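Asker: Please work out how this folds:
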Amino acid sequence: MPTPVILMIEDEDHLAAVVGDYLRAAGYQFHHLATGTGAVDWIRQNDPDLILLDLMLPGQDGLSICREVRLRSPVPIMMTTARVEEIDRLLGLELGADDYLCKPYSPRELVARVKAVLRRTQPPDLVRAPGLLQLAADRLQVCCGEQVIILTAVEFALLTALHQAAGRILSRQHLMNLIYADNRIVSDRTIDSHVKKLRRRLAELVPNTELIHSVYGVGYRYEEPDQPS
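Answerer: Reported below is the predicted structural model:
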């Protein structure tokens, strides 16, 4: 298996040098860009396995880079920020980020988070179950007949949890525990935001069909039209 390539887009050179040492020691290839200018082109040409993306960058800022990358690729993106007020936006995946770290952070914690995100995004090759959807985990793809969409890592983890428990109600807390295994404190609206975006993506595959059902005050249930209640 090729050594995963981690791209860090960070204007603090000393921080990037320290993080690079830790990631190389953990067995990863590391590349650093000190500005957002040209970052999207570099990502398109080099196809890294994970991106560490600072929010505030010279040139193109991290938010717009994340938006552009998400138009073309499901590559895992971990945002780093000193702006605590941005955390809900990042966690809500309005931008398509998979994880975040607040500055200042421990390089050891960052390496642990990188490992966790890569494990989430590289599960066994195919999740098969009867019904409308087939989930290709190694590509973060969801298929329905000939139609295919690509999800973010967190969207895919959320769909997988609901899909595998089809017909059962999963609470928001249970879903948060599955997606954020490091037990961080996040709000219920984080999961609601994930579900809202996931529903929009699934509507591209199965128009006019509700697959993820809200259960008021409890959580969510995946159920296809031909499944018994």
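
Asker: Could you use CA atoms for every contact and neighbour count after this?
Answerer: Will do.

Asker: Could you check stretch 4-22 and say which residues are buried?
Answerer: Neighbour-count burial for stretch 4-22 flags Val5, Ile6, Leu7, Met8, Ile9, Glu10, Asp11, Ala16, Val19, Gly20, Tyr22 (criterion: 16 or more other Cα atoms under 10 Å).

Asker: Take the residues you listed and keep only those in strands.
Answerer: Of the positions in the buried residues of stretch 4-22, Val5, Ile6, Leu7, Met8, Ile9 sit in strands, assigned by DSSP state E.

Asker: what two of the residues you listed have the greatest distance between them?
Answerer: In these, the most distant members under the criterion Cα to Cα are Val5 and Ile9, with 13.0 Å between them.

Asker: can you tell me how far the residue nearest the centre of the chain sits from Gly131?
Answerer: Among the residues of the chain, the smallest C-alpha distance to the mean C-alpha position (Cα atoms, centre = their mean) belongs to Asp98, namely 2.9 Å. Taking Cα to Cα, to the nearest Å as the measure, Asp98 and Gly131 are separated by 27 Å.

Asker: now Pro123
Answerer: Following Cα to Cα, the distance that separates Pro123 from Gly131 is 21 Å.

Asker: How about Leu110?
Answerer: Distance from Leu110 to Gly131, counting by Cα to Cα: 38 Å.

Asker: of those two, who's got more company?
Answerer: Between Leu110 and Gly131, counted using other Cα atoms under 10 Å, the more crowded position is Leu110 (19 against 13).

Asker: buried set for the helix or strand that contains that one?
Answerer: Here Leu110 sits within helix 107-121, counting by DSSP states H and E. Burial within helix 107-121, assessed by neighbour count using 16+ other Cα under 10 Å, is assigned to Pro107, Leu110, Val111, Arg113, Val114, Val117, Leu118, Arg120, Thr121.

Asker: Please generate a structure for the following sequence too, so the two can be compared:
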Amino acid sequence: MSVKVLVVEDEPALVDTLEYNLQRQGYQVSVATDGTQALRVARETQPDLILLDVMLPGLDGFEVCRILRQEMNVPILMLTARTEEVDKVVGLEVGADDYLTKPFSMRELLARIKALLRRVRLVREEMAGAEREEGGEPVQTERFVFGDLVIDLGRHEMSCGGRTFHLKPKEFELLVFLARNRGIVLSRDLILERVWGWDYDGGSRTVDVHVRWLREKIEEEPSKPKRIVTVRGIGYRFEG
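Answerer: Below you'll find the model as predicted:
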């Protein structure tokens, strides 16, 4: 089945351009022109990726992103004419996976879309611990266990303190990368390259935002972390 992309944009000319180029790439395209419609269409179609403009009638893109992020793990690429760094940070904090400033080239947009979809696919393949052997028996799911913190790669979920969390794709990918490298100091640049990809230009603030989200779920006192420790001037170390 073709990949489903939801375009949330209120500029008719840009909508036509995006729809045409995405369909040429084989994507199945749905369109919403305001925030309320975006929520409805996203819930109905369950897209594989969302292109979300910030400046929308009614609910703006930040609010739409915040609401959708609570309901689904779909990758969200925000489109905006704004260039201020604070807007990029707000976009990341409400759950966007990537951020592209207008005007942009269609080639760059398509490359970003393919990169996002590729990362999601690779994570799902890596986390799918229920692959079957030739005889048809499922392979045992890989798990990381650190006390009451359990990271289940097969189910793509994390539990801590008796609660189960279905993390956003990048949150889970980051947590797995940290867990695989327990006790090792990892720089923000290295984390960006391994989790977001070498071509990601969102800056190291992205890492800090996602670490903060994880700490809120796995630390007894997020302001005094014991599992994801900050190494001043370098990055982070996972202690389990």
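
Asker: Quick check: which element contains the equivalent of Thr206 of the second structure over in the first structure?
Answerer: Residue mapping for Thr206 of the second structure onto the first structure gives Thr190, with TM-score structural alignment as the criterion. Per DSSP H and E: Thr190 of the first structure is located in helix 188-205.

Asker: hmm, who's touching that helix?
Answerer: For helix 188-205 of the first structure, the external contacting residues (Cα atoms under 8 Å, 6 or more residues apart in numbering) are 88, 91-94, 143-144, 147-149, 151, 154-155, 158-159, 172-173, 175-176, 209-212.

Asker: Buried subset of the residues you listed as a PyMOL selection?
Answerer: Restricted to the buried members of the contacts of helix 188-205 of the first structure, where burial is judged by 16+ other Cα under 10 Å, the PyMOL selection command reads as follows:
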select buried, resi 91+92+93+143+144+148+151+154+155+158+159+172+175+176+211+212
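
Asker: Now do the strands for the first structure: every range, in order, please.
Answerer: Listed in chain order, the strands of the first structure (DSSP E) span residues 5-9, 29-33, 50-54, 77-81, 99-102, 126-127, 134-136, 141-144, 147-150, 169-171, 212-215, 219-222.

Asker: Format those as TSV; extra columns: distance to Leu71 of the first structure.
Answerer: Compiled in TSV, the strands of the first structure are given as follows (distance: least, Cα to Cα, whole Å):
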stretch	distance to Leu71 of the first structure
strand 5-9	18
strand 29-33	21
strand 50-54	15
strand 77-81	13
strand 99-102	18
strand 126-127	24
strand 134-136	19
strand 141-144	15
strand 147-150	10
strand 169-171	30
strand 212-215	24
strand 219-222	26
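
Asker: how about those, which one is nearest Asp41 of the first structure?
Answerer: Sorting the strands of the first structure by Cα to Cα, the top spot, which is the nearest, belongs to strand 29-33 at 11.8 Å.

Asker: That closest one vs the second structure, average offset?
Answerer: Using mean Cα distance after the TM-score superposition for the first structure, strand 29-33 of the first structure ends up 0.9 Å from its aligned counterpart in the second structure, as a mean over the superposed pairs.

Asker: what packs against that strand?
Answerer: Contacts of strand 29-33 of the first structure with other secondary structure elements, assessed using 3 or more Cα pairs under 8 Å, 6 or more residues apart in numbering; DSSP states H and E, are made with strand 5-9, helix 13-25.

Asker: how about these in JSON lines, adding distance to Gly59 of the first structure?
Answerer: Supplementary listing: these in JSON lines, determined by distance: least, Cα to Cα, whole Å:
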{"stretch": "strand 5-9", "distance to Gly59 of the first structure": "11"}
{"stretch": "helix 13-25", "distance to Gly59 of the first structure": "16"}
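
Asker: wait, which of those is closest to Asp182 of the first structure?
Answerer: helix 13-25 (19.3 Å).

Asker: That closest one vs helix 107-121, what angle?
Answerer: Counting by axes from the mean of the first three to the mean of the last three Cα atoms, to 10 degrees, helix 13-25 of the first structure points 60 degrees away from the direction of helix 107-121.

Asker: other SSEs contacting helix 13-25 of the first structure?
Answerer: Short answer (3+ Cα pairs under 8 Å, 6+ apart): helix 13-25 of the first structure packs on strand 29-33, helix 107-121.

Asker: That one: average distance to aligned residues in the second structure?
Answerer: With mean Cα distance after the TM-score superposition for the first structure, helix 13-25 of the first structure averages 1.7 Å from its match.

Asker: equivalent range in the second structure for that helix?
Answerer: The alignment of helix 13-25 of the first structure onto the second structure (TM-score structural alignment) covers residues 12-24.

Asker: who touches the matching stretch?
Answerer: Counting by Cα under 8 Å, 6+ apart, stretch 12-24 of the second structure makes contact with Val7, Glu9, Gln28, Val29, Val31, Met106, Leu110, all of which sit outside it.

Asker: Could you tell me which residues within stretch 21-30 of the first structure count as buried?
Answerer: Those would be Tyr22, Leu23, Tyr28, Gln29, Phe30, for stretch 21-30 of the first structure by 16+ other Cα under 10 Å.

Asker: and the two most separated of the residues you listed?
Answerer: Pairwise distances among these were taken by Cα to Cα; the largest, 10.7 Å, belongs to Tyr22 and Gln29.

Asker: now the counterpart of Val41 of the second structure in the first structure: how far from Asn183 of the first structure?
Answerer: Using TM-score structural alignment as the criterion, the counterpart of Val41 of the second structure in the first structure is Trp42. The span separating Trp42 of the first structure from Asn183 of the first structure equals 34 Å under the rule Cα to Cα.

Asker: Who has more neighbours out of these two?
Answerer: Neighbour tally, Trp42 of the first structure and Asn183, criterion other Cα under 10 Å: the higher count belongs to Trp42, 13 against 10.

Asker: Not counting its neighbours along the chain, what's nearest Thr230 of the second structure?
Answerer: Spatial nearest neighbour of Thr230 of the second structure, chain neighbours left out: Tyr236 (4.6 Å); criterion: Cα to Cα, 6 or more residues apart in numbering.
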